[in-house]
Structures are given as C-alpha cells and as structure tokens.
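J.: what's the 3D shape of this:
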Amino acid sequence: MSDVLELVDVSVVREGRALVDQVSWSVKEGERWVILGPNGAGKTTLLNLASSYLFPTKGRATILGERLGKVDVFDLRPRIGIAGIALADKLPRGQTVLQTVLTAAYGMTAHWQERYEDIDEQRARAFLDRLGMTEYLDRRFGTLSEGERKRTLIARAMMTDPELLLLDEPAAGLDLGGREDLVRRLGRLARDPYAPSMVMVTHHVEEIAPGFTHVLMIRQGKVLAAGPLDLELTSANLSRCFGLPLIVERNGSDRWTAQGLPLS
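T.: As a prediction, the model looks like this:
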C-alpha cells in the first residue's frame, strides 16, 4: 500500500515554541487513524499539516504523493475532505443543509453563481442519507443541533470523493445519544472498503468507532506511540499521553473505554 500521508522529521515552530517536534508518521491507503492527546498536544497542528493549510518549519510533508512546498495546494486540497469546527463557523447559517453539502463540489462555502448538475445533487442526497440527514435537507444549517451539524459536515467533506478524510473532534459537544449515533455512523464509514483513508482527532477513546485501525498518541508536540490500535492503545501508553494513571479496556463490541485509577 502506498502512503497517503508522510511526515518525516517535521517540526512546526511558532514564536520560538515547537507546536510539533520532529514528528515522523505515515498513513497508508485504507488505514483509519485516531490521533489522541491532551489539549495543546499538537493534534490540530498535525491535522492542519495533513490538510495542507500549514507548512512545516522543518522536515518534509508529503500528501497524496505531493510534497508541500513543491505543489499547488489549490490543486491538492480538493483531494482532501475536512470536517471540523473551524469550517462550520465559515458556513452561512441561512443556507439549507442540501446547499451546504452541494457547495463543496466547487470548493465554495456559500452558493454564488455556480450551477449544479443533477449528479451533484444526487450525490449530496446520498451522502446525507448515509448519515441520517435525509429529513433535514431543507432545514437551515444554523438551526441544526450540534450532532446534525457534525453529520452535515462529514457529508460535505465526502462531496469531492476525497482520497483522505480528516475529522477534527467530530463528537465534541455532543450529548451521549448524539455521540453514540455519530460513532455508529462513523463505524459504518470506517468499515466501508471503498471509503477514503481517514484521520480523526479526539480526546476520548470512547469515540473510537469500530473499523478504525491505528492510533497516534502525542504529548507536548512529540509522538509517544503510533501503530495498530491493538498494539499501541494500552493503559501504559495512554497514561503517559495524558499524564495520569489510566486503565484502558476493549469490550466485546469492539469499543474502547478508559478510566482513572481510584485515589488512595
């Protein structure tokens, strides 16, 4: 399998501080990665590198076979799907759910003068249906619940048939029901052999859907562990990552839980 994303000794330095420090990491075709770490660890910086919206200060970043600094990112970005809070804030609240997804076909955030083909609308409807959003097609984006917004953003990210799908804390802000519904749908997407390679940032192992294959743990800009979930998502690694004693368990339905040790 070829590399979809490759970082080699990558550092990103801002105001004398390394946001990520000498990170080497690769994502291959068909892999589904989770990035775990505490606040300020460098998770979002990694995602910004992977989306080509941030360039390394040092090292080499290659995305979909194209090296950052030697490729026109405006040609590269349509091959990458992104769903995250930062994008949600840029989308017009008065746009319908269907329009919000359709505009991604032309790399826009709002409808202007572009004309959509029938196939565009069919695909937008199909992605929304897959994420349980069919009944919301004509609802205004700004009136959606947090869970409905998250599902709309994932459908939008799929509109360009991306080769790499990046999810920035897709379950953040959801209540228990909303989280479990989203995890269930992400699991179906992750298990789809035709789905793109995926990278998801989260703080919580409970948000890792069945079908995800690999984990990267980062703390203070440095990678502590990276590899298959079965091997690397251990109590020892997660405890190092979050800086306190934790116990990680995997249940029979292929879901993960973590809890702290009782205070003595």
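J.: C-alpha from now on. contacts and neighbour counts both.
T.: Noted.
J.: So which residues of the chain form strands?
T.: Applying DSSP state E to the chain gives strands spanning 3-14, 17-28, 32-36, 58-63, 66-67, 80-83, 164-168, 197-202, 214-219, 222-228, 246-250, 256-260.
J.: Mind putting those into a markdown table with distance to V97 and mean neighbour count?
T.: Below are the strands of the chain laid out as a markdown table (distance: least, Cα to Cα, whole Å; neighbours: other Cα atoms under 10 Å):
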| stretch | distance to V97 | mean neighbour count |
| --- | --- | --- |
| strand 3-14 | 30 | 19 |
| strand 17-28 | 31 | 18 |
| strand 32-36 | 27 | 25 |
| strand 58-63 | 30 | 20 |
| strand 66-67 | 33 | 16 |
| strand 80-83 | 15 | 24 |
| strand 164-168 | 19 | 24 |
| strand 197-202 | 23 | 23 |
| strand 214-219 | 32 | 23 |
| strand 222-228 | 36 | 19 |
| strand 246-250 | 36 | 16 |
| strand 256-260 | 32 | 14 |
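J.: One more, so I can put them side by side:
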Amino acid sequence: MSSAFELTRVSVVRPGKILLNNISWSVEAGERWVILGPNGAGKTTLMQVVGATMFPSSGAADVLGRRLGSVDVFDLRTRIGQTSTAIAERIPPHETVRDAVMSAAYAVLGRWREQYDDEDEARAEQIMGELGVARLADRKFGTLSEGERKRTLIARALMTDPELLLLDEPGAGLDLGAREDLLASLEVLSEADGSPVLVMVSHHVEEIPRGFTHVLMLRDGKVVAQGPLAETLTAQALGRTFGMRLELSVDGGRYGARRAAYGHRADLPGR
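T.: Sure thing, here's the model as predicted:
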C-alpha cells in the first residue's frame, strides 16, 4: 500500500450548507497527519469520508485502494480503526475495559455471545499494556476518567490491526496530566514499527504529538494549507485558519500558539 487514501475534488453538501468544498488530499503510507481548524470547519465530516461512513456529494474518494461508491464499505471499515465521542457513548457503562477492547474483533459494542480465542485475549492484553490501560482491564468503562476512556478507545481501535487509524479530537475534555499521558501514548504509537497510518483531528497545536509528519488546515469546509508539518504550520497559515492574529512557538518538537500582542500582524483570510 503506497497511498492510504486519496480525495479528489471532494465536496459534501447538505440542504443549505456546504460541509466540504472541493477538497483534494492524498496521504501516503508511513505518514502521520493532524487536521486543525475551528468549530464548523468540516473536520469531522472529512474524517467520516475517510472512514467510509459518509459518501461525497461530488468528487472521488479512494480509501485503502477502494473507491467509495463501488466497494462494500462494511468490509472496508474493518481495515480502519476509529475513535470518537460517538463511539464512547455507545459502549455500555457496565462493560469492562478488557471486553470493550476485545469486542472490536467482532465489530460490536457490548459483549454478548461472541466466542473469543486465546489469540484475541493475548492481542487485547498486549495493546492494553502498550496504551497503559492494562491495570484497568477489569474496571467498568463507565467508571473511567476521561483520559482513561480515550486510551481505552485507542486500544479498541487497534484491536483489529487496522491499516488506517482515525482519531477524532482525542484530547477533548482532558486535563493537563491526562492530555500529556495521551500524547505520550500517541508518540510511542507514531514511532512504532508497523503502526497504521495516523490521522488526528484537533483544535489545538499543543495537542500535536511528536513524530507527526504532516498537517492539513481547514476553514469553512476549504483547505487553507496542507503539507509537511515543519514547513506548513506557520503563524500566518494558522492565523488564516482560525481568523485571528497568532504567534506560534515550537520547543522540543511541541507546538504552542497564542493571540499576537497588539501591533503584531498575521495574514488573515482575505489579506
């Protein structure tokens, strides 16, 4: 697999609203992307197209070598790991962490009468250990902290050894300590041999893990900028994305942003 997915002039239109407008985007094997943008920019819609849960209104979307609209999406989705608030809300609160992770092997939420073999259990234990949730294996999902839930969801998404992993705002709602724990896990994952292609949505540059390679910035359903992280993530591009003058800093591979002091300038939309 050379190209994980390729979108060509993709638009998603709903009555009275253009959610995505003429998006072209190609992601290659081995790349780790972050999608940045304000609320309503189209980030989640874009992830739904890439995750084969939404079809474009126009344009072409090729995911893992298959064209949406001419492939069995249920089979395709088994090759894609996803985390989101919507998935978390569907996990029964009484489900143990071990079962929440292991049940991904059957693509179900809530263990029922599935039969798991020793290989499934070993795989779940391995992933939980790598994500730092092995000690929580017998805890009920409903008793977990927000950070523990996020790491459990990533472990679940990795259970089927996906070729593509989509993380929709994994840092949302986390306190500083939980966010740093999550980023540490993502940094290990991004650098591990055999890891899937990673795509993560965020509002905040502070949540970009070390090891991520590329960025795509969205505003009003359109691409503001995309490309290698070190070259593309600039104060000017970030300012255009969020509609304000911003200062950008980087220290030890981690980014930070704040509103520019009075008198400073950053390119905004229309400049």
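J.: TM value for the aligned chains?
T.: TM-score of the superposed chains, computed with TM-score structural alignment, normalised by the length of structure 1, equals 0.98; 263 aligned residues with a Cα RMSD of 0.9 Å.
J.: that older thread, any idea which of the strands of structure 1 gets closest to V101 of structure 1?
T.: The closest approach between V101 of structure 1 and any of those, judged by Cα to Cα, belongs to strand 80-83 at 11.4 Å.
J.: Identify the residue spatially nearest to V250 of structure 2, adjacent ones excluded.
T.: The shortest distance from V250 of structure 2 to any non-neighbouring residue, by Cα to Cα, 6 or more residues apart in numbering, is to G256 (6.2 Å).
J.: check contacts around the one you found.
T.: For G256 of structure 2, the residues meeting the contact criterion (Cα atoms under 8 Å, 6 or more residues apart in numbering) are 205-206, 248-250.
J.: cool, L36 of structure 2 as well?
T.: Contacts of L36 of structure 2 were listed using Cα under 8 Å, 6+ apart, and they are 43, 201-205, 215-218.
J.: Which residues are in contact with the spatially closest residue to it that is not a sequence neighbour?
T.: Computed as Cα to Cα, 6+ apart, the closest residue to L36 of structure 2 that is not its neighbour in sequence is M217, at 4.8 Å. M217 of structure 2 sits next to 35-37, 223-226, 238, 241 when contact means Cα under 8 Å, 6+ apart.
J.: same deal with G227 of structure 2?
T.: Contacts for G227 of structure 2 were tallied using Cα under 8 Å, 6+ apart; they are 214-216.
J.: Equivalent analysis for G171 of structure 2, please.
T.: With contact taken as Cα under 8 Å, 6+ apart, G171 of structure 2 is in contact with 150, 179, 182, 202, 207.
J.: Quick check: the last one vs A105 of structure 2, distance?
T.: Right, the one you point to is E207 of structure 2. As for E207 of structure 2, its distance to A105 of structure 2 is 29 Å (criterion: Cα to Cα, to the nearest Å).
J.: So the two - more neighbours on which side?
T.: E207 (22 against 19; other Cα atoms under 10 Å).
J.: and the more buried one, what pairs with it in structure 1?
T.: Aligned against structure 1 by TM-score structural alignment, E207 of structure 2 finds its counterpart in E207.
J.: now the helices for structure 2?
T.: If you assign secondary structure with DSSP state H, the helices in structure 2 sit at 43-50, 73-77, 85-90, 97-102, 118-130, 146-158, 176-191, 229-232, 235-242.
J.: Quickly compare those and say which is most buried.
T.: Burial among these, expressed as mean neighbours by mean count of other Cα atoms under 10 Å, is greatest for helix 97-102, which shows a mean of 26.
J.: Tell me the one of the contacts of G256 of structure 2 nearest A260 of structure 2?
T.: After measuring the contacts of G256 of structure 2 against A260 of structure 2 - Cα to Cα - the closest member comes out as L248, at 8.9 Å.
J.: For the closest one, which non-adjacent residue is closest in space?
T.: For L248 of structure 2, the nearest residue in space outside its immediate sequence neighbours is A257; the separation is 4.6 Å by Cα to Cα, 6+ apart.
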